[in-house]
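Novice: quick one, fold the following:
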Amino acid sequence: MTPDELRTFCLSFNDAVEEFPFTPETSVFKVAGKLFALTALDRRPLTVNLKCDPEMAVQLRAAHPEIVPGWHMNKRHWNTVTVDAGLPDRHVRELIEDSYDLVVAGLPRAERLRLDRP
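Specialist: Below is the predicted model of the structure:
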């Protein structure tokens, strides 16, 4: 997955936006004002921080050396995924979608319904 593909996929979700609250190099992808992905698209290797169910996070880290505890994030709920280190693009897309879904699940019901994600 290229940086452009990563950006395009993150922005493909309902109400997803890209912001730069930290530095011009750090893309923060949000839904309804809540972060679901954070990356420096011009950095190599390309990595992305993604929200993850705590139990699943531990399993993913054990199964894939490309997935480690979230850099500068709550390590219980966030993973850092090295995108260009051998994980299939399909798997990376699933992890991004899971992160988006977890964030949306924490939104108020009216907001979830607006996003068409009951």
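Novice: drop to CA atoms for contacts and neighbour counts, all remaining ones
Specialist: Noted.
Novice: gap between the residue nearest to residue 19 when sequence neighbours are not counted and residue 69?
Specialist: Of all residues not flanking residue 19 in the chain, residue 28 sits nearest, at 5.2 Å (C-alpha to C-alpha, 6 or more residues apart in numbering). Per C-alpha to C-alpha, to the nearest Å, residue 28 is found 18 Å from residue 69.
Novice: tell me where the protein has helices.
Specialist: 3-11, 54-63, 89-105, 109-114 (DSSP state H).
Novice: okay, the ones you listed in CSV with distance to residue 40 and mean neighbour count next?
Specialist: Compiled in CSV, these are given as follows (distance: least, C-alpha to C-alpha, whole Å; neighbours: other C-alpha atoms under 10 Å):
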stretch, distance to residue 40, mean neighbour count
helix 3-11, 9, 16
helix 54-63, 21, 14
helix 89-105, 15, 17
helix 109-114, 28, 13
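Novice: export these as a markdown table, with columns for distance to residue 33.
Specialist: A markdown table is the format used below for those (distance: least, C-alpha to C-alpha, whole Å):
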| stretch | distance to residue 33 |
| --- | --- |
| helix 3-11 | 14 |
| helix 54-63 | 22 |
| helix 89-105 | 10 |
| helix 109-114 | 11 |
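Novice: please provide the structure for the following sequence as well, for comparison with the first:
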Amino acid sequence: MHIEDVRNYCMAKKGVTEEFPFDEVTLVFKVMGKMFVLSGLERIPSAINLKCDPERSAELREQYDGSITGAFHMNKLHWNTLILQDLPPKLITELIDHSYDLVVSKMTKKLRAELENLE
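Specialist: This is a model prediction of the structure:
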């Protein structure tokens, strides 16, 4: 999976925007203003950071040793880095969905209602 595929997948989700809030090479996808995917566009090989449940995060790091690691410059308990070329696309999209769902689940009731009402 390439970063363009990740971008297309993320942008098709409800309430998602893309931004460069940190610098011109760190692409961030947000749902209702909350980050759920980050990617350093200059990184070789291509990688993304995703939010993840801590228990699942530990299991994934063990199962995909070296291809899924604690996210650089992020809370490693809650964020993973995925090396895109090393992982099956189905797993990547599943983990993007997981990150999106975790972020949505932590939103206020009002923000979740706004998201629900988007077309």
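Novice: residues in contact with the residue nearest to residue 19 of structure 1?
Specialist: If you count contacts by C-alpha atoms under 8 Å, 6 or more residues apart in numbering, residue 28 of structure 1 has them with 18, 19, 20, 21, 35, 36, 37, 38, 39.
Novice: follow-up on the earlier one: nearest approach to residue 79 of structure 1 belongs to which of the helices of structure 1?
Specialist: Closest of the helices of structure 1 to residue 79 of structure 1 is helix 54-63, at 6.7 Å (criterion: C-alpha to C-alpha).
Novice: and the gap between the closest residue to residue 93 of structure 1 other than its chain neighbours and residue 35 of structure 1?
Specialist: Leaving aside its sequence neighbours, residue 93 of structure 1 sits nearest to residue 9 (C-alpha to C-alpha, 6+ apart; 7.5 Å). Here the criterion is C-alpha to C-alpha. By it, residue 9 of structure 1 lies 15 Å from residue 35 of structure 1.
Novice: then residue 53 of structure 1?
Specialist: Residue 53 of structure 1 sits 15 Å away from residue 35 of structure 1, going by C-alpha to C-alpha.
Novice: between the two, which has more neighbouring residues?
Specialist: residue 35 (20 against 14; other C-alpha atoms under 10 Å).
Novice: not counting its neighbours along the chain, what's nearest that one?
Specialist: For residue 35 of structure 1, the closest residue by C-alpha to C-alpha, 6+ apart turns out to be residue 29, at 5.8 Å.
Novice: trace that neighbour over to structure 2, please.
Specialist: For residue 29 of structure 1, the aligned residue in structure 2 is residue 29 (criterion: TM-score structural alignment).
Novice: my read is that its match contacts residue 21, right?
Specialist: No - the criterion here is C-alpha atoms under 8 Å, and residue 29 of structure 2 misses it with residue 21 at 10.1 Å.
Novice: which one of those two is surrounded by more residues?
Specialist: residue 29 (21 against 10).
Novice: surely residue 52 of structure 1 meets residue 98?
Specialist: Yes - here residue 52 of structure 1 reaches residue 98: they are 7.1 Å apart, a contact under C-alpha under 8 Å.
Novice: quick one: contacts for the match of residue 29 of structure 1?
Specialist: Counting by C-alpha under 8 Å, 6+ apart, residue 29 of structure 2 has contacts 10, 16, 17, 18, 19, 35, 36, 37, 38.
Novice: now it: how far from residue 89 of structure 2?
Specialist: On the measure of C-alpha to C-alpha, residue 29 of structure 2 and residue 89 of structure 2 end up 18 Å apart.
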